[in-house]
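Colleague: Show me how the following folds:
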Amino acid sequence: MKRQLPIIAILAAFSIISGYMIHKMSWLAKVGIRWVYREYDIFKSWPKTSLMEFVVLMLLLAVHNAIFKYATVRNATISFIASVIIALFGLYYTYNDFRHELSHRLAGERFHIGFYLFWLGWIIIGLYSLARKRGNTTIA
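Modeller: All right, here's what the predicted structure looks like:
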């Protein structure tokens, strides 16, 4: 756990900044959430948004740790590369959606940056997992 404190601190910082940026959506987006899109009400509170994002990233890190611990080196590497590719597709889809969907375009740039930071955190977890070294095991 001590070895993972730097990555956890980075992800916590990303979550706080991301939650704050999502919270700073445009006035029109806040009205839309208030009257039409009630299921996105959590995005109006930056602590709740930050906590939700941090929990999701910690769950993803836990999955990566389990894969690292129990999978073979080859399967773990394939899983981590697949995770980074999924995150890149998610980042592209989010960018594309924010550029072409009117209701998301009206939410504002800060709102968009908050979601981009989430995907960047996911990519960091995948790259961190790829860069980790396995402990030397000796066969007695």
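Colleague: contacts, neighbours, all on C-alpha from now
Modeller: Noted.
Colleague: which residues sit in contact with the most centrally placed residue in the chain?
Modeller: Centroid-nearest residue in the chain, with CA atoms, centre = their mean: Phe118, separated by 3.2 Å. By CA atoms under 8 Å, 6 or more residues apart in numbering, Phe118 lies in contact with Phe14, Ser15, Ser18, Glu53.
Colleague: and for comparison, fold this next one:
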Amino acid sequence: MKRLSLLVLFEAMVSVSIGILMSKMSWIGRMGINLFRGEYKILKIWWKTALLVFSILLMLILIQYLIKRICNLTFSRLFFFLFLLLGCLGLAYTYHDFSTVYEHKIMKERFHLGGYLFWIGWIASNLYFLVTPYQKSVQVNE
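Modeller: Model prediction:
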């Protein structure tokens, strides 16, 4: 778990990239958000989007860290594998949604890339916890 700070730094960089990419949506997409989908206005401001995504990814890391610390090896690996599967399904669904829903098609490729990067960050965090070895707790006998 010594490299956990590297994972957090990676997720921070991914979050900033997502925020910048999603804020570069098309003009038509911006107008659609202004007129019809006001609940998505946060996506127009890159740093707010980055903070939202980073907080979601940090919560995922915290949950996985606690699972790895509290649960046994079999349960935690099953949990990480299921979350990895969920990330892959989320990526596939996002691709399907962006390629079939007209409102999402016109948002531009950079916006789409931001959506895909979210799931890539999710998958990366799951892979990190899935492949890092367990550390046995060291007890000092005096």
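Colleague: And the helices in the second structure?
Modeller: Ranges of helices in the second structure, per DSSP state H, are 4-23, 27-35, 46-70, 73-100, 102-105, 109-131.
Colleague: Am I right that Ala29 of the first structure is in contact with Leu102?
Modeller: No. Counting by CA atoms under 8 Å, Ala29 of the first structure sits too far from Leu102 to count as a contact (10.8 Å).
Colleague: neighbour-wise, which of the two wins?
Modeller: Ala29 (21 against 10; other CA atoms under 10 Å).
Colleague: who are the neighbours in contact with the nearest residue to the more buried one once chain neighbours are set aside?
Modeller: Leaving out its chain neighbours, the residue that sits closest to Ala29 of the first structure by CA to CA, 6 or more residues apart in numbering is Ala107, at 4.9 Å. Counting by CA under 8 Å, 6+ apart, Ala107 of the first structure touches Met25, Ser26, Trp27, Leu28, Ala29.
Colleague: Of these, just say which sits nearest to Ile123 of the first structure.
Modeller: Met25 (24.0 Å; CA to CA).
Colleague: The closest one matches what in the second structure?
Modeller: The pairwise alignment with the second structure assigns Met25 of the first structure to Met25, based on TM-score structural alignment.
Colleague: To Asn141 of the second structure, which of the helices of the second structure lies closest?
Modeller: helix 46-70 (22.4 Å).
Colleague: what's the mean deviation for the closest one versus the first structure?
Modeller: With mean CA distance after the TM-score superposition for the first structure, helix 46-70 of the second structure departs from the first structure by a mean of 0.3 Å once superposed.
Colleague: Buried ones in that helix, by neighbour count?
Modeller: 46-50, 52-54, 57-58, 61, 64, 67-68 (16 or more other CA atoms under 10 Å).
Colleague: Those into a markdown table, with extra columns for distance to Val131 of the second structure?
Modeller: What follows is the buried residues of helix 46-70 of the second structure, written out as a markdown table (distance: CA to CA, whole Å):
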| residue | distance to Val131 of the second structure |
| --- | --- |
| Trp46 | 32 |
| Trp47 | 31 |
| Lys48 | 32 |
| Thr49 | 29 |
| Ala50 | 27 |
| Leu52 | 27 |
| Val53 | 24 |
| Phe54 | 22 |
| Leu57 | 18 |
| Leu58 | 18 |
| Ile61 | 14 |
| Gln64 | 12 |
| Ile67 | 14 |
| Lys68 | 11 |
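Colleague: from those residues, which two are the most distant?
Modeller: With CA to CA as the measure, no two of the buried residues of helix 46-70 of the second structure lie farther apart than Trp46 and Lys68, at 32.5 Å.
Colleague: Which single one of the buried residues of helix 46-70 of the second structure is nearest to Tyr40 of the second structure?
Modeller: Closest approach between the buried residues of helix 46-70 of the second structure and Tyr40 of the second structure, by CA to CA: Thr49, at 10.0 Å.
Colleague: list the contacts for the residue lying closest to the closest one once chain neighbours are set aside?
Modeller: Take Thr49 of the second structure and drop its neighbours on the chain: the residue closest to it by CA to CA, 6+ apart is Gly19, 4.8 Å away. By CA under 8 Å, 6+ apart, Gly19 of the second structure lies in contact with Leu43, Ile45, Trp46, Trp47, Lys48, Thr49, Ala50, Val53, Gly114.
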